[in-house]
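S.K.: Sequence unavailable; structure follows:
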């Protein structure tokens, strides 16, 4: 067998294997699109990330009430978007994605779009926000598993860098986000970078 043929077979095999991994992961979560949760249009066209795929994944929380089903989570995320746009004056909801207590991933600004969550990192990260306040309340195991699988899928699909750095918002800004209890859990995850980040 010649080397070109072997290379072709290897590419086909790897592509099929990687595709299978991505498909298996997408079976573990559901992404609720902006259209599905009733998002308002952003005030201005979205700005693409300056660094893509994003080298940072930032975990935060919304410091709101919790939600437990698609109806209450949809209502909550619409309220968060209204607060960010109407009260704070941002272009759109701050985060790229959010996870509800129902175990669904909600599309915020989405992939490859600059957020409004962490100064100095908005142009080179995606932010995933746990909906609720996790200062004293733990996230559910379902939420944690969904976010882990979503991050893994994002890396395998090339949406974030394969060697991404996982940090919490408190490591980049003067804040307690994402809450002490959630922070202690995130610290144990793969790709977590301890200490302050710049």
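M.R.: Now that the structure is in, tell me what you want to look at. Keep in mind that what you see is a predicted model, and the values were worked out from it rather than measured.
S.K.: hey, let's count contacts and neighbours off CA atoms from now on
M.R.: OK.
S.K.: Now do the residue most central in space within the chain against residue 18, distance only.
M.R.: Computing the C-alpha centroid of the chain and ranking residues by C-alpha atoms, centre = their mean puts residue 128 first, at 3.1 Å. From residue 128 across to residue 18, the span is 24 Å (C-alpha to C-alpha, to the nearest Å).
S.K.: who does the lengthiest helix in the chain touch, helix- and strand-wise?
M.R.: Looking only at the chain and at elements set by DSSP state H, the helix with the highest residue count is helix 3-26. On a contact count with 3 or more C-alpha pairs under 8 Å, 6 or more residues apart in numbering; DSSP states H and E, helix 3-26 meets helix 141-156.
S.K.: And the helix it packs on, what's buried?
M.R.: Of all the residues in helix 141-156, those buried under the rule 16 or more other C-alpha atoms under 10 Å are 142-144, 146-156.
S.K.: Next one for the comparison:
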């Protein structure tokens, strides 16, 4: 009887711990922000991904209250669907400087945030232009909570890596997510300094395989 109780108690602690970070987030699902229907849905090929790719929207601009952030997310989806002709908003999640996390395509769907990385990385966009200033504390805390939530829920590998949009593409392709974001994110423990060189891939190489090899060397397993 004691053994059964102990197993149940340990299971309970695991569930509570896995939910705590996610429960702490202020999360806005698609219905709450008024998302348009996705034209087509494709599932991610695997459940546990190795990368987070951080973006900024640049335009539309920063938002600090619920009404403005909801409007910005709607604007981004409209542009992605009607100007770029994508199936849906390109990011998995978006974050406003009101400290809230907005559901884009969510954990289970393939997104369109970074060419060559969409099957292997979750794309998170901080709403606003951060080429000079950094995102505020509310946005950064929400980002950290979301990152931890993905790991706790098993959507992201425990030995995950954080990189930025500009690192996934050839040098000079984009400024995203802005120097202000990079200045902060580059100091986080799981940030990897990999940079797509733009060189032609050889044989079975992919940008993901190159990045994983680089990041694994930058973060050797602890003894």
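M.R.: Happy to help now that I have it. Bear in mind that the values here come from a model prediction, so they are computed numbers and not experimental data.
S.K.: How alike are these chains, TM-score-wise?
M.R.: The TM-score (TM-score structural alignment, normalised by the length of the first structure) is 0.90; 193 aligned residues with a C-alpha RMSD of 1.8 Å.
S.K.: quick one on the thing from earlier: what about the residue nearest to the centre of the first structure, which SS state?
M.R.: Assigned with DSSP: H, G, I helix; E, B strand; the rest coil, residue 128 of the first structure falls in the strand class.
S.K.: isn't it right next to residue 57, touching?
M.R.: Yes. Counting by C-alpha atoms under 8 Å, residue 57 is a contact partner of residue 128 of the first structure at 7.4 Å.
S.K.: quick revisit: how about the residue nearest to the centre of the first structure, what's its match in the second structure?
M.R.: With the correspondence set by TM-score structural alignment, residue 128 of the first structure lines up against residue 124 in the second structure.
S.K.: What are the boundaries of the helices in the first structure?
M.R.: Assigned by DSSP H, the helices in the first structure fall at 3-26, 34-37, 70-82, 141-156, 180-186.
S.K.: Nearest to residue 117 of the first structure, out of those helices?
M.R.: helix 70-82 (12.7 Å; C-alpha to C-alpha).
S.K.: buried stuff in the closest one?
M.R.: Neighbour-count burial for helix 70-82 of the first structure, with 16+ other C-alpha under 10 Å as criterion, is recorded at 70, 73, 74, 76, 77, 78, 80, 81, 82.
S.K.: Turn those residues into a markdown table, columns for distance to residue 12 of the first structure.
M.R.: As requested, the buried residues of helix 70-82 of the first structure are exported to a markdown table (distance: C-alpha to C-alpha, whole Å):
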| residue | distance to residue 12 of the first structure |
| --- | --- |
| 70 | 39 |
| 73 | 41 |
| 74 | 40 |
| 76 | 44 |
| 77 | 41 |
| 78 | 43 |
| 80 | 44 |
| 81 | 43 |
| 82 | 46 |
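S.K.: how about residue 163 of the first structure, what's its partner in the second structure?
M.R.: Checking TM-score structural alignment: residue 163 of the first structure goes with residue 159.
S.K.: Quick check: closest non-adjacent residue to that match.
M.R.: residue 50 (7.2 Å; C-alpha to C-alpha, 6 or more residues apart in numbering).
S.K.: and the one you found, what pairs with it in the first structure?
M.R.: Residue pairing (TM-score structural alignment): residue 50 of the second structure is matched to residue 55 of the first structure.
S.K.: Now do that match against residue 162 of the first structure, distance only.
M.R.: Per C-alpha to C-alpha, residue 55 of the first structure is found 8 Å from residue 162 of the first structure.
S.K.: And residue 72 of the first structure, by the same measure?
M.R.: Distance of residue 72 of the first structure to residue 162 of the first structure, computed by C-alpha to C-alpha: 34 Å.
S.K.: which residues does residue 155 of the first structure contact?
M.R.: Listed by C-alpha atoms under 8 Å, 6 or more residues apart in numbering, the contact partners of residue 155 of the first structure are 161, 162, 164.
S.K.: so how far is residue 89 of the first structure from the nearest residue to the last one once chain neighbours are set aside?
M.R.: Put plainly, it is residue 164 of the first structure. Using C-alpha to C-alpha, 6+ apart and skipping residues adjacent in sequence, the residue nearest residue 164 of the first structure is residue 55, 4.6 Å away. According to C-alpha to C-alpha, residue 55 of the first structure and residue 89 of the first structure sit 27 Å apart.
S.K.: Compare neighbour counts for those two and give me the winner.
M.R.: The neighbour comparison of residue 55 of the first structure against residue 89 (other C-alpha atoms under 10 Å) goes to residue 55, with 19 against 11.
S.K.: does the more buried one really touch residue 124, like I thought?
M.R.: Yes. With contact defined as C-alpha under 8 Å, residue 55 of the first structure reaches residue 124; the gap is 6.4 Å.
S.K.: Contacts only, for residue 18 of the first structure.
M.R.: By C-alpha under 8 Å, 6+ apart, the residues touching residue 18 of the first structure are residue 156.
S.K.: In the second structure, what residue corresponds to it?
M.R.: Here residue 18 of the first structure is matched to residue 14 in the second structure, going by TM-score structural alignment.
S.K.: One more: residue 117 of the first structure?
M.R.: With TM-score structural alignment as the criterion, residue 117 of the first structure lines up with residue 113 in the second structure.
S.K.: count of neighbours near its match?
M.R.: 21.
S.K.: Same question for residue 12 of the first structure.
M.R.: Neighbours around residue 12 of the first structure, by other C-alpha under 10 Å: 12.
S.K.: Ok, residue 154 of the second structure next?
M.R.: 13.
S.K.: ditto for residue 187 of the second structure
M.R.: By other C-alpha under 10 Å, 10 other residues sit near residue 187 of the second structure.
S.K.: Okay, it and residue 150 of the second structure: tell me how far apart.
M.R.: Counting by C-alpha to C-alpha, the gap from residue 187 of the second structure to residue 150 of the second structure is 20 Å.
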